[in-house]
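Undergrad: Sequence plus predicted model, see below.
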Amino acid sequence: MRGEFLGVQSLLVAEVFEPLFEFIEENEIEVEDLWLDILQSALPRPMPPVAPTYQSYNDDGELHLPEDLDARATYEAALEQHQAKLETYMEASTDDGCARDYIRNFFDDASSEHAIVETLEKAFTPFDDAGGDQLSNAYFVAVQTFIEKFSLRYDVRRPSYNRRMAIYPTLPGLFTKMLRDLRLSSAQDATLAALMVAFEETIRDLHDERSPRRVKQCIAAQFNLLEAMLSQHPNILAYNAAMENRTPKGRKVNTFGAMCDQADVWPHNKVMESAKAIYGFASDYPGIRHGGTPASQLREVDMRDLLSISVILTGLSPYLSPSMDPEKIYLD
């Protein structure tokens, strides 16, 4: 279970919306074309694709570059798909039964977590308009029950100060998404993908032996991943390229601490210093990254350190990887 609506969205109509229509019938609440109202109030109208900007035209005013021709073909195909979606939407906007089918298909095919959440939030208003507090409260409870039933990592808030019902990600939900986004980001590069696999294997190895040796392996593997990730940051690549092109050549940065100094991603020096301090711990503590300094060891590492340091290092990943999108991590 991902802890998100994606993966269980096909159950939303059966678990949330259809029971509400049974509630309406049982309580003899008079409504008319409620599916239509939900469609028009809560679901997004299909948006046309963005027209491409072409690089060049020939003397006859025609496209001639292969990439421009490919872009036009892609755009025309997307425009045709949009027209078909728009016609389906317009047809659904004229009949309550068609609207119900459209809503069901919308949830079944939804590819964006944000689109599902926003639709559920906006659907509160038509229920409130149709049946007042009695019906809107039933809708609120239905959404809340769905979230609890499938252990989704959201909180639901009732409307206040003229705002609609709101569905907020919880802290566990944000952390889960960040981990998943870290995995997806790493998968884009073979080296990073291999280091992510190695890190996850050290986590699994703890199942059979939660020893200091294996805790050290976990911490070291995660540092290897983040150090490699930072080495591929555009700011670091640009800095090292500039050093390579200098005459005489300058010194490139290749350690985590040195790259932190040049990354230009930190909101404050203290945040950067904290990242470097954790790196210093891993380098100085015996047996994690190096032989270290035995005299600096206060005690043997244990599972407390694995949990705390892994959380800290994961929290640094949005700074180190530009392919991780914080907006999408929060809600998408």
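TA: Looks like it came in fine.

Undergrad: CA only for contacts and neighbour counts going forward, please
TA: Noted.

Undergrad: Helix, strand or coil: sort out Y168 for me.
TA: strand (DSSP: H, G, I helix; E, B strand; the rest coil).

Undergrad: Count the neighbours of it for me.
TA: By the criterion of other C-alpha atoms under 10 Å, Y168 has 15 neighbours.

Undergrad: Quick check: it touching L152?
TA: No - applying C-alpha atoms under 8 Å, one finds Y168 not in contact with L152, separated by 10.9 Å.

Undergrad: shared neighbours of the two, anything?
TA: Common contacts of Y168 and L152 (C-alpha atoms under 8 Å, 6 or more residues apart in numbering): none found.

Undergrad: Touching the helix or strand where Q217 lies from outside, list them.
TA: Assessed by DSSP states H and E, Q217 sits inside helix 212-231. The contact list for helix 212-231 (C-alpha under 8 Å, 6+ apart) reads 186, 192, 195-196, 198-199, 202-203, 205-206, 236-237, 254-256, 259, 263, 279, 282, 287-289, 300-303, 305-306, 309-310, 313, 317, 320-321.

Undergrad: where along the stretch 101-250 of the chain do the strands fall?
TA: 154-157, 166-169 (DSSP state E, counting those that start in this stretch).

Undergrad: Let's have those in TSV, adding distance to L36.
TA: Shown next, in TSV, are the strands of the stretch 101-250 of the chain (distance: least, C-alpha to C-alpha, whole Å):
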stretch	distance to L36
strand 154-157	24
strand 166-169	22
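
Undergrad: Please pick the buried ones from the contacts of helix 212-231.
TA: Neighbour counting with 16 or more other C-alpha atoms under 10 Å marks 186, 192, 195-196, 198-199, 202-203, 206, 236-237, 256, 259, 263, 279, 282, 287-289, 301, 306, 309-310, 313, 317, 320-321 as buried within those.

Undergrad: A further structure is provided below for comparison with the first:
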Amino acid sequence: MRGDLKTAWPYVWSDIWVRLAETKNAPVELFAELYQALMPKPRPPAAPAEPTVFDADGKMGDPAEIAVAEEYQLALESYNRERLAYEKAITAESEDVRRWLREGLQATLQTEAEAVKALEKAFERIDDIGGDTLSNRYVNLVESFIEKYNLRYDLRRPFSLHPTISGVFTQLISQLRTTTSADAHLHGIMGDFEEAFRDLKAGATPARIKACISRQANLLEAIGQIAPNVTSNTLGQICEQVGTWPHVQLKEAAKSVYKFSNQFPGIRHAGTPATQIREMELRDLIAVSVILTGFAPYLTDRLSADNIYGVGQ
């Protein structure tokens, strides 16, 4: 599991909906109510403007208007089919609507934000039809689900899902992997960094720690080079050119970490021995890796802050 709800959604049915329906005194119309609350209600297509050109027989004569009318007719027929299916579902027998909800909802939810919204909307309907007893049971089931699949959310009562700090960081790393995998050059550099990180398992020696920080600095340099308006290939100059910083001191902080990686002996260069206070330790790796990762959204336009936080598409 990557920590996102969309990936874990196939298990929502058995872990939440089915168990909720098994709750004592759960209403028999539970699934029909959930279907109505969560499945989008079909909307009729917008009617085209009245035709303006007719032939001698009174039939439409403008090819463009004829095409629009035909397209509208097809859309109207599709809407009528969807409307009938929707109305049938919300009035169907329990077993039928269970199947339609299970199959239809998973196909409908396309994004992480939609999955989160679905659970929140479900609470509102469950609270309406089942009161505190059923809604509390639902909250407990969702809390257990979040814990079981290590999802990146906290649940605040009465019912609202909020991204966690650890979840945001996990999603940032996930997006970095996705972004770099689409480019052969970046993919190779990302692989070098991850391999250096894994090598620490054999022993967090100063040499391995410095190699890991060096690979991560290389990664930021590589993604920064392809950012809009960037012509430089060094991280310090990239920080000057990206134009994404909200304050000059934040930009200077990024440049300072870059200077550290250049000046500390053995990270990227021979360095400046006089600036070294002590040898590198594991805590330095943890701190510097988190700091460098945190600067990534400023150095590329290929990461979505909304998606990383969990409110976007």
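TA: Good, I have the coordinates. In this text, all values refer to a predicted model and were calculated from it rather than measured experimentally.

Undergrad: about what we covered before: please narrow the contacts of helix 212-231 of the first structure to those residing in helices.
TA: Counted as lying in helices by DSSP state H, out of these, are 186, 192, 195-196, 198-199, 202-203, 205, 236-237, 256, 259, 263, 279, 282, 303, 305-306, 309-310, 313, 317, 320.

Undergrad: tally of neighbours for I116 of the first structure?
TA: I116 of the first structure has 21 nearby residues by other C-alpha under 10 Å.

Undergrad: How about the contacts made by it?
TA: F5, Q9, F107, A110.

Undergrad: If I align to the second structure, which of those residues are still contacts?
TA: Using both residues aligned by TM-score structural alignment, their matches' C-alpha atoms under 8 Å, the second structure keeps these contacts from the contacts of I116 of the first structure: F5, Q9, A110.

Undergrad: What ranges does the stretch 51-200 of the first structure have for its helices?
TA: 66-92, 96-109, 113-122, 124-149, 171-186, 190-205 (DSSP state H, counting those that start in this stretch).

Undergrad: would you list those in CSV and tack on distance to E28 of the first structure?
TA: Formatted as CSV, the helices of the stretch 51-200 of the first structure follow (distance: least, C-alpha to C-alpha, whole Å):
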stretch, distance to E28 of the first structure
helix 66-92, 26
helix 96-109, 19
helix 113-122, 24
helix 124-149, 10
helix 171-186, 39
helix 190-205, 55
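
Undergrad: Aligned against the first structure, show me the partner of V257 of the second structure.
TA: Superposed on the first structure with TM-score structural alignment, V257 of the second structure falls opposite I278.

Undergrad: how much space is there between the residue lying closest to I203 of the first structure once chain neighbours are set aside and G7 of the first structure?
TA: Once flanking residues are discounted, I203 of the first structure sits nearest to C218: 6.2 Å by C-alpha to C-alpha, 6 or more residues apart in numbering. The gap separating C218 of the first structure from G7 of the first structure is 30 Å, by C-alpha to C-alpha, to the nearest Å.

Undergrad: Can you pick out the residue with more neighbours from the two?
TA: Neighbours per residue, other C-alpha under 10 Å: of C218 of the first structure and G7, the larger number sits with C218, 25 against 14.

Undergrad: To which residue of the second structure is that one aligned?
TA: Aligning on TM-score structural alignment places C218 of the first structure opposite C212 in the second structure.

Undergrad: Do me a favour and get the end-to-end distance for stretch 206-220 of the first structure?
TA: Stretch 206-220 of the first structure: ends 14 Å apart by C-alpha to C-alpha.

Undergrad: Show the contacting residues for C239 of the second structure.
TA: K251, A254, K255, L299.

Undergrad: again, but for D127 of the second structure
TA: L134, S135.

Undergrad: same check, this time on the one 3 residues further on
TA: G130 of the second structure makes contact with A26, P27 under the criterion C-alpha under 8 Å, 6+ apart.
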